[in-house]
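Engineer: A structural model of the following input is requested.
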Amino acid sequence: MKAEIVAVGTELLLGQIVNTNAQYLAEACAGIGIDVYYQTVVGDNVDRIVSALRIASERADIVICTGGLGPTMDDLTRDALGIHVGAELVMDEDGMRKIEAYFAERGAVMVESNRRQALTLAGADVLPNDTGMAVGTALRRDGKLYVLLPGPPRELKPMFDRYAKPWLRANMNDALPLFSKSLKFAGIGESGLEHALLDLIESQADPTIAPYAKEGEVMIRLTSRASSEAEAFAKMADTEAEIRRRVGDHLYAEEDVSLDAVIVRLLRERGATLAAAESCTGGLFADMTTSHPGSSEAFAGGIVSYSNAAKTALLGVPKALLSGPGAPGALSAETAASMAEGARTRLGTTFAVSFTGVAGPGPSADGKPAGLVYLGVAEEGKATEVRELKLSGSREIVKLRACRAGFYELWKRLR
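Structural biologist: Presented below is the predicted three-dimensional model:
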């Protein structure tokens, strides 16, 4: 069945709050076999809400509304649905008793407008609100299903899970739920991944193949409709095997997890440790690493050595590398190698990574271009390697891409 989510609230249109409810509901609907084809946002105006409901009901079987069920005069979703389907507003007595008890227990005066939160539509089923006061509404009319949910996520989520979802299942035609599996890749761009899988994507049916990109990471989501997760994964097996055959060298996870999280897990599993020596990334690599629980078991520390003096004093980088006749300079492969080796030796770790380069936005004082970064990787018992990166983007993006490259180099050694 096709659904449309209609989010009501002028604050959404003004960008004052983010519509996280739509994301939650779309995913929850997919899990019970409902395809969300459209999402609409409309302000607190009864005529515009009625119009949005009319359009939604013309192109969807299910209309799910969020917001506009509160006590104030601009909470108009119930009124608009009543106009749209020709039903009058009625009081839900159980909801009203709950509201009255709430104020009585606190010794507070209940203003008359609070009664609006107990209103529903004649002929509708009431969806109780276990975490708030505004009741929800579930209505079947002219072959369409309508669900009204409160806007606050702490009220909407339990109401949908406990009451709206069972109501929808009971009133829907038989529909198979969707199941998805995520495959995460690193060291390959979205266009490169898509090119490698283009014929599979163009001929997809069930399962479907959808690529998604984040900074430094790409994800493939396989999705299938089936009666169980095991059945869905069995339908995906051949497609997944072909994807692995083509681009398996870049596959780092079978779930939607960041590469830095995987690095921390792999280090812990192997009893290995990591240090960082950062110049142009300014501590971002260390911050990304330590954002994951358990990172203290694997990450010994990081040294932000921005100046030449700090590189020498903290990491032991020879002055002859940094300045003077014939010196390669701070922004060089030689300095990156020395930084990585210094960090690993001084912190006594299995691995160390280093970053030195030009984050931008302009070139360095000696004319080296923005985005030029040298990434060093030192490993106990092995020769230090340095990779030259030529990155694009803003200063922040260059720093992030350099860190992502560092995690990728570590992953190649740890996998």
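Engineer: drop to CA atoms for contacts and neighbour counts, all remaining ones
Structural biologist: Noted.
Engineer: ok, the nearest residue to residue 372 once chain neighbours are set aside to residue 401 distance?
Structural biologist: Using Cα to Cα, 6 or more residues apart in numbering and skipping residues adjacent in sequence, the residue nearest residue 372 is residue 390, 4.8 Å away. Distance check for residue 390 against residue 401: by Cα to Cα, to the nearest Å, it reads 10 Å.
Engineer: Same drill for these two, tell me which one is more crowded.
Structural biologist: Ranked by neighbour count (other Cα atoms under 10 Å), residue 390 and residue 401 place residue 401 first, with 21 against 15.
Engineer: Ignoring the adjacent residues along the chain, who's closest to that one?
Structural biologist: residue 216 (6.2 Å).
Engineer: correct me, but the one you found touches residue 403?
Structural biologist: No: Residue 216 is beyond contact range of residue 403, at 9.0 Å (criterion: Cα atoms under 8 Å).
Engineer: Please say which of the two ends up with more neighbours.
Structural biologist: Neighbour totals were compared for residue 216 and residue 403, and residue 403 leads with 26 against 21 (other Cα under 10 Å).
Engineer: how would you label the more buried one: helix, strand or coil?
Structural biologist: helix (DSSP: H, G, I helix; E, B strand; the rest coil).
Engineer: I'd like the distance between the residue nearest to the spatial centre of the chain and residue 236.
Structural biologist: Centroid-nearest residue in the chain: residue 256, 8.7 Å away (criterion: Cα atoms, centre = their mean). Residue 256 is 17 Å from residue 236, where distance means Cα to Cα.
Engineer: same deal with residue 373?
Structural biologist: On the measure of Cα to Cα, residue 373 and residue 236 end up 40 Å apart.
Engineer: Let's see this one next, to set against the first:
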Amino acid sequence: MSIKAEIVAIGSELLLGQIIDTNSAWIANKLSDVGINLYHKSVVGDNQHRMFSTLDTAFQRSDIVITSGGIGPTKDDITREVVAEVVGRQLVRDQELLNDIEKRFRSRGLIMSANNEKQADIPQGSIPVFNPNGTAPSFIVEEEGKVIISLPGVPSELKWLFENEILPYLVKKFNLSEIIISRVLKVSRMGESMVDDKIGFLIEESQNPTIGLLAHPGQVDVRITAKAKNNEQALNLINPVEDKIRKILGEYVFATDDQNISDTIQDVFKEKGQTIGVYEDITSGLISQELQISSANSFIGSVVLGKNNQTNDINSQFSHQLSSEKSNDPVDFTKRAARFVMEFFGTDISLAVHGVIKDSNKVDNLGNGTTFFVVTDGENIVSDQYNIAGFGLSDRKRLTIYALDTLRRFLLKS
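Structural biologist: Predicted coordinates for the structure are as follows:
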């Protein structure tokens, strides 16, 4: 039996952008742990008509509806009233919940105001869920084999209630015996459309496991998701598909799951024990920052020239030496920059990244120009270039990943 769930986040502050809805993403992840399919997520403001429409639609098409927010003591906290309307029940005051709320106020030396009493109101016949971390109890409404679960919007309260009360209830209620497991392959130097062109036939054929793509600046995630009774069975479904994708995409896959490009490079540096110096301009220090965090023992130093170049001894020496070697060839400039930092810092290898912007249009993504990459150990050299150059954050992140992936390939082959 396939159980369909839906999440409805409630609160006008979410629609106004004053608060980011992190609760729904967290709940979604927890639902997959017990094999519940999440088909819809929505956000609705504190308006009774729109809340009713949203929740009624959700309840018609889903087995489990989980709401977050709107069960506090104020006038605009109307989730309990709307849930009662959806299932056609009256609100009743639960004395045990009320006693628990009063006890919490007394334990802090406070007098409970009258408006807090409404937090003990739940739809008739529903299951009260005590909240040990706050004054807003949760409740579960069962109706014709379906359930509506209303949780507080405060993340710490919601998470405790969900893990300790709601998940065990759902597992027992729906006799859940499956889990959902995902494997993510991270791909660089290929756009989403190119990845789709190469493995699209696998995506079309996929059922269990399913395959999906997600693009980020500089990388594409290939997610393989399987549903099975246990972790071992899920991995048995995932592994053959992963092998097929790896054979097709080859060295373009640079990391898996929670790994990033810096983690991969860190592992190679530890194995080889090499040191590195960096020159960068278009990326404004992002490459150096990544290497300093991930590979501090191998990263010796860098020359960083950006839009607002800072004058210091290293930059002055760099500028003097390269300006004395007249050349308008950006590839040659990048090679000389790589040679300079390797000699200056006395490192085993060096990485140089040089961007040439073709116009002055201020864009944050896919700036017009070319960026050149060089990695060398003095004997061997790898160079590459991409038709992107811009100081926007998305471009700098993208080019940083490209640069580090060029370094990764060099380290693995050297």
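Engineer: Can you pull the TM-score for these?
Structural biologist: The TM-score (TM-score structural alignment, normalised by the length of the second structure) is 0.89; 404 aligned residues with a Cα RMSD of 2.7 Å.
Engineer: on that earlier part again, residue in the second structure matching the residue nearest to residue 372 of the first structure?
Structural biologist: In the second structure, residue 390 of the first structure lines up with residue 387, judged by TM-score structural alignment.
Engineer: what do you get for residue 254 of the first structure?
Structural biologist: Match for residue 254 of the first structure (TM-score structural alignment): residue 256.
Engineer: what does residue 134 of the first structure give?
Structural biologist: Looks like residue 134 of the first structure aligns to residue 136 there (TM-score structural alignment).
Engineer: Repeat that for residue 274 of the first structure.
Structural biologist: Aligned partner of residue 274 of the first structure by TM-score structural alignment: residue 276.
Engineer: Do a quick rundown of the helices in the stretch 251-400 of the second structure.
Structural biologist: 261-272, 286-294, 313-324, 330-345, 393-413 (DSSP state H, counting those that start in this stretch).
Engineer: follow-up on the earlier one: any idea how far residue 3 of the second structure is from the equivalent of the residue nearest to residue 401 of the first structure over in the second structure?
Structural biologist: Matched by TM-score structural alignment, residue 216 of the first structure corresponds to residue 218 in the second structure. As judged by Cα to Cα, residue 218 of the second structure and residue 3 of the second structure stand 36 Å apart.
Engineer: tally of neighbours for residue 203 of the first structure?
Structural biologist: 10.
Engineer: Actually, residue 123 of the first structure.
Structural biologist: Neighbour tally, residue 123 of the first structure, other Cα under 10 Å: 14.
Engineer: what about the residue lying closest to it once chain neighbours are set aside, which helix or strand?
Structural biologist: Counting by Cα to Cα, 6+ apart, residue 139 is the residue found nearest to residue 123 of the first structure once chain neighbours are left out, at 7.2 Å. Per DSSP states H and E: residue 139 of the first structure is located in strand 136-141.
Engineer: with the second structure superposed, average distance for that strand?
Structural biologist: Its aligned residues in the second structure lie a mean 1.1 Å from strand 136-141 of the first structure after superposition (mean Cα distance after the TM-score superposition for the first structure).
Engineer: so where is the very next helix or strand once past that strand in the second structure?
Structural biologist: As assigned by DSSP H and E, the chain's next helix or strand after strand 136-141 of the first structure is strand 144-149. Aligned using TM-score structural alignment, strand 144-149 of the first structure spans residues 146-151 in the second structure.
Engineer: Also stretch 106-113 of the first structure?
Structural biologist: The aligned range for stretch 106-113 of the first structure is 108-115, by TM-score structural alignment.
Engineer: Just the buried residues of that stretch, please?
Structural biologist: Of all the residues in stretch 108-115 of the second structure, not one is buried under the rule 16 or more other Cα atoms under 10 Å.
Engineer: gap between the two ends of that stretch?
Structural biologist: 18 Å.
Engineer: Next: stretch 147-167 of the first structure.
Structural biologist: 9 Å.
Engineer: Please apply the same query to stretch 246-266 of the second structure.
Structural biologist: 22 Å.
Engineer: Now do the buried residues in that stretch.
Structural biologist: 252-256, 261-266.
Engineer: Of all the helices of the stretch 251-400 of the second structure, which one is nearest residue 43 of the second structure?
Structural biologist: helix 393-413 (27.4 Å; Cα to Cα).
Engineer: Give me the aligned partner of residue 371 of the second structure over in the first structure.
Structural biologist: Residue 371 of the second structure maps onto residue 373 in the first structure, by TM-score structural alignment.
Engineer: swap in residue 78 of the second structure?
Structural biologist: Looks like residue 78 of the second structure aligns to residue 76 there (TM-score structural alignment).
Engineer: What distance do you get for its match to residue 265 of the first structure?
Structural biologist: From residue 76 of the first structure across to residue 265 of the first structure, the span is 49 Å (Cα to Cα).
Engineer: One more: residue 151 of the first structure?
Structural biologist: 37 Å.
Engineer: So between those two, which is more surrounded?
Structural biologist: residue 151 (21 against 18).
Engineer: residues contacting that one?
Structural biologist: By Cα atoms under 8 Å, 6 or more residues apart in numbering, the contact list for residue 151 of the first structure reads 21, 66-69.
Engineer: Now name the helix or strand holding it.
Structural biologist: Going by DSSP H and E, residue 151 of the first structure is not in any helix or strand.
Engineer: how many neighbours does the closest residue to residue 117 of the first structure other than its chain neighbours have?
Structural biologist: In space, residue 117 of the first structure comes closest to residue 134 once its chain neighbours are excluded; the distance is 4.2 Å by Cα to Cα, 6+ apart. By other Cα under 10 Å, 29 other residues sit near residue 134 of the first structure.
Engineer: A helix includes residue 134 of the first structure, no?
Structural biologist: No: counting by three-state DSSP, residue 134 of the first structure is located in no helix; its state is coil.
Engineer: No further questions, thank you.
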